[in-house]
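>>> sequence? don't have it. structure:
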């Protein structure tokens, strides 16, 4: 994956996409980024900072959606400039792609929107790297068409695919690890989303639940299967997070997990 400011690409390690679910404030984003940069530099893990400038897919009308698009996008740019790391954000309407691309290095297509042709082609035209999350209703084989749509518009576009589990009934997800090598066969890097794959959606409360105690399990299995990268949302105090706190890994636990994952990667190399 060719990204400006992406370091440690010769280390042979998996790459890491990590950060808070949503941009909550500049101070918090910089605090999280500083700690993530320090640990990934020490471990020589290629790192992309992730943060959503807006959360459009919420169950309840009064759920937190963001601090304002422009403010959050400017914070993402500040993170990238301050720490010299690439940044990633998702967008939710095709006409938002160009605007978001002015502030970040990677545009992400949310899982529920991975079949939306206008979204995929809009991301392709920006020239940015595009991460497409596999829909909870999609097979690994069917994600070939998302890659095909992007490449048809921009043959030089860099694309990677992210698995985030499949719907298992109405309120749970399961991970089918066969999808990782299946999607790698499409000729693109493949990432495992270790936090969203543990969501428990459609709860009666209107707030998505999760099983964060199993984040390490998902991550270890993904590395053992040969995932190119991992996606992990993290926060200093997940219980205080304004979005998806039920799924996020406490920031204090991430470095020890990454050390274990490196040993797994080395064991299978």
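Great, that's in hand. Model, not experiment: these values are computed from the prediction.
>>> all contacts plus neighbour counts: C-alpha atoms, from now on.
Will do.
>>> how about the strands of the stretch 51-200 of the chain, start to end?
Using DSSP state E, counting those that start in this stretch, the strands found in the stretch 51-200 of the chain span residues 87-90, 106-109, 129-133, 159-163, 166-167, 173-174, 190-193, 199-200.
>>> could you dump these to TSV with mean neighbour count and distance to residue 263?
Converted to TSV, the strands of the stretch 51-200 of the chain look like this (neighbours: other Cα atoms under 10 Å; distance: least, Cα to Cα, whole Å):
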stretch	mean neighbour count	distance to residue 263
strand 87-90	26	26
strand 106-109	26	28
strand 129-133	25	26
strand 159-163	26	22
strand 166-167	18	28
strand 173-174	18	25
strand 190-193	28	18
strand 199-200	22	27
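>>> so can I have JSON lines of these showing distance to residue 247?
Output for the strands of the stretch 51-200 of the chain, formatted as JSON lines (distance: least, Cα to Cα, whole Å):
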{"stretch": "strand 87-90", "distance to residue 247": "18"}
{"stretch": "strand 106-109", "distance to residue 247": "19"}
{"stretch": "strand 129-133", "distance to residue 247": "17"}
{"stretch": "strand 159-163", "distance to residue 247": "16"}
{"stretch": "strand 166-167", "distance to residue 247": "16"}
{"stretch": "strand 173-174", "distance to residue 247": "13"}
{"stretch": "strand 190-193", "distance to residue 247": "11"}
{"stretch": "strand 199-200", "distance to residue 247": "6"}
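>>> Below is structure B, check it against A:
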């Protein structure tokens, strides 16, 4: 069973990393990405959780890629976890999905748009799994205390919060770093989503844009503020990824970025 405490204290000099492709596109790619990230994080002594969405429920266009099939994708996530002995995380969108996904992964993630859905939070809590709730782009950091309370009041104190920026106008997001320590005051690990916070949603094309060139900037600032963990979507070929390629980090750049972030972490301890 995944222990949050181990993520926070396994190596006092490092943050933990939640990373992987936006969506599970196939078994070979998922295994290749997981193996590459694990090789890097083992070398750098960074606790690692593999991330992959088994289904994308929130798409601008009805024709956008949503997944390869729920059971097929969840079994791939399960295989990644078992083959590399690492925890895995995926999103859930409706209450009925909580128990289904919990049978395959270690962490259930609540998407930002759904962070106020009481039934969904309670269903996730009831599985006993770690629940990672993404802060809504439309909410203050302080408002996330109610999400934490809903889960803990359901008998599950294994909660994490992830910041992914705040809505700024119609097609941009900004990050208010004051929110990270505020959410940490609720007694839970706080993660910075370094890729979704750079999205440019609601583009006229129906495909979300992004500014991946600023991933390093977002990540450095988060570590400097004291984030417990980082969330980074990464892919060996973002331009041809089936989902959210516009704001993903090229996998070839991950190790260099993490080395820089470790230096920042060491400088503030």
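In hand now; what should we look at? Predicted model, so just to flag it, every value in this text is computed and none were measured.
>>> Kindly provide the TM-score of these chains.
Scored by TM-score structural alignment, normalised by the length of the first structure, the superposition of the two chains gives a TM-score of 0.97; 268 aligned residues with a Cα RMSD of 1.5 Å.
>>> just to revisit the earlier point, quick one: closest of the strands of the stretch 51-200 of the first structure to residue 144 of the first structure.
Each of the strands of the stretch 51-200 of the first structure has some distance to residue 144 of the first structure by Cα to Cα; the shortest is strand 159-163, at 9.6 Å.
>>> Please report how far the spatially most central residue of the first structure lies from residue 243 of the first structure.
Closest to where the C-alpha atoms of the first structure average out (Cα atoms, centre = their mean) is residue 231, at 4.6 Å. Noted for residue 231 of the first structure: a distance of 16 Å to residue 243 of the first structure, by Cα to Cα, to the nearest Å.
>>> Equivalent analysis for residue 128 of the first structure, please.
26 Å.
>>> which stretches of the stretch 101-250 of the first structure form helices?
117-125, 144-153, 179-184, 215-225 (DSSP state H, counting those that start in this stretch).
>>> Which strands and helices lie in contact with the third one?
This means helix 179-184 of the first structure. Counting contacts by 3 or more Cα pairs under 8 Å, 6 or more residues apart in numbering; DSSP states H and E, helix 179-184 of the first structure packs against strand 159-163, strand 190-193.
>>> Dump the helices of the stretch 101-250 of the first structure into TSV; add distance to residue 34 of the first structure and mean neighbour count as well.
What follows is the helices of the stretch 101-250 of the first structure, written out as TSV (distance: least, Cα to Cα, whole Å; neighbours: other Cα atoms under 10 Å):
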stretch	distance to residue 34 of the first structure	mean neighbour count
helix 117-125	28	21
helix 144-153	33	18
helix 179-184	30	20
helix 215-225	22	19
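>>> related to what we said a few turns ago, OK, contacts around the residue nearest to the centre of the first structure?
16, 17, 18, 191, 192, 193, 194, 195 (Cα atoms under 8 Å, 6 or more residues apart in numbering).
>>> I figured the fourth one hits residue 225, correct?
Which is residue 191 of the first structure. No: using Cα atoms under 8 Å as the test, residue 191 of the first structure is too far from residue 225 to be in contact (11.2 Å).
>>> that older thread, residue 138 of the first structure: which of the helices and strands packed on helix 179-184 of the first structure is closest?
strand 159-163 (9.8 Å).
>>> how close does that closest one sit to the second structure?
Compared with the second structure after fitting, strand 159-163 of the first structure has a mean deviation of 0.3 Å; criterion: mean Cα distance after the TM-score superposition for the first structure.
>>> Identify the residues contacting that strand?
129-135, 147, 150, 179-180, 183, 188-193, 197.
>>> What residues in the second structure pair up with it?
Aligned by TM-score structural alignment, strand 159-163 of the first structure falls on residues 159-163 of the second structure.
>>> Tell me who's in contact with the equivalent of residue 221 of the first structure over in the second structure.
Applying TM-score structural alignment, one finds that residue 221 of the first structure aligns to residue 221 in the second structure. Listed by Cα under 8 Å, 6+ apart, the contact partners of residue 221 of the second structure are residue 177.
>>> Please tell me how far residue 221 of the second structure sits from residue 102 of the second structure.
Separation of residue 221 of the second structure from residue 102 of the second structure (Cα to Cα) stands at 33 Å.
>>> Same question for residue 137 of the second structure.
26 Å.
>>> Check residue 76 of the second structure too.
Look at residue 76 of the second structure and residue 102 of the second structure: by Cα to Cα, they are 14 Å apart.
>>> same check, this time on residue 32 of the second structure
23 Å.
>>> which of the two has more neighbours?
residue 102 (20 against 13; other Cα atoms under 10 Å).
>>> Do I have it right that the more buried one meets residue 129?
Yes: judged on Cα under 8 Å, residue 102 of the second structure makes contact with residue 129 at a distance of 6.9 Å.
>>> Mutual contacts of those two, please.
Residues touching both residue 102 of the second structure and residue 129 comprise residue 108, with contact defined as Cα under 8 Å, 6+ apart.
>>> Check the burial of residue 43 of the first structure by counting its neighbours.
16.
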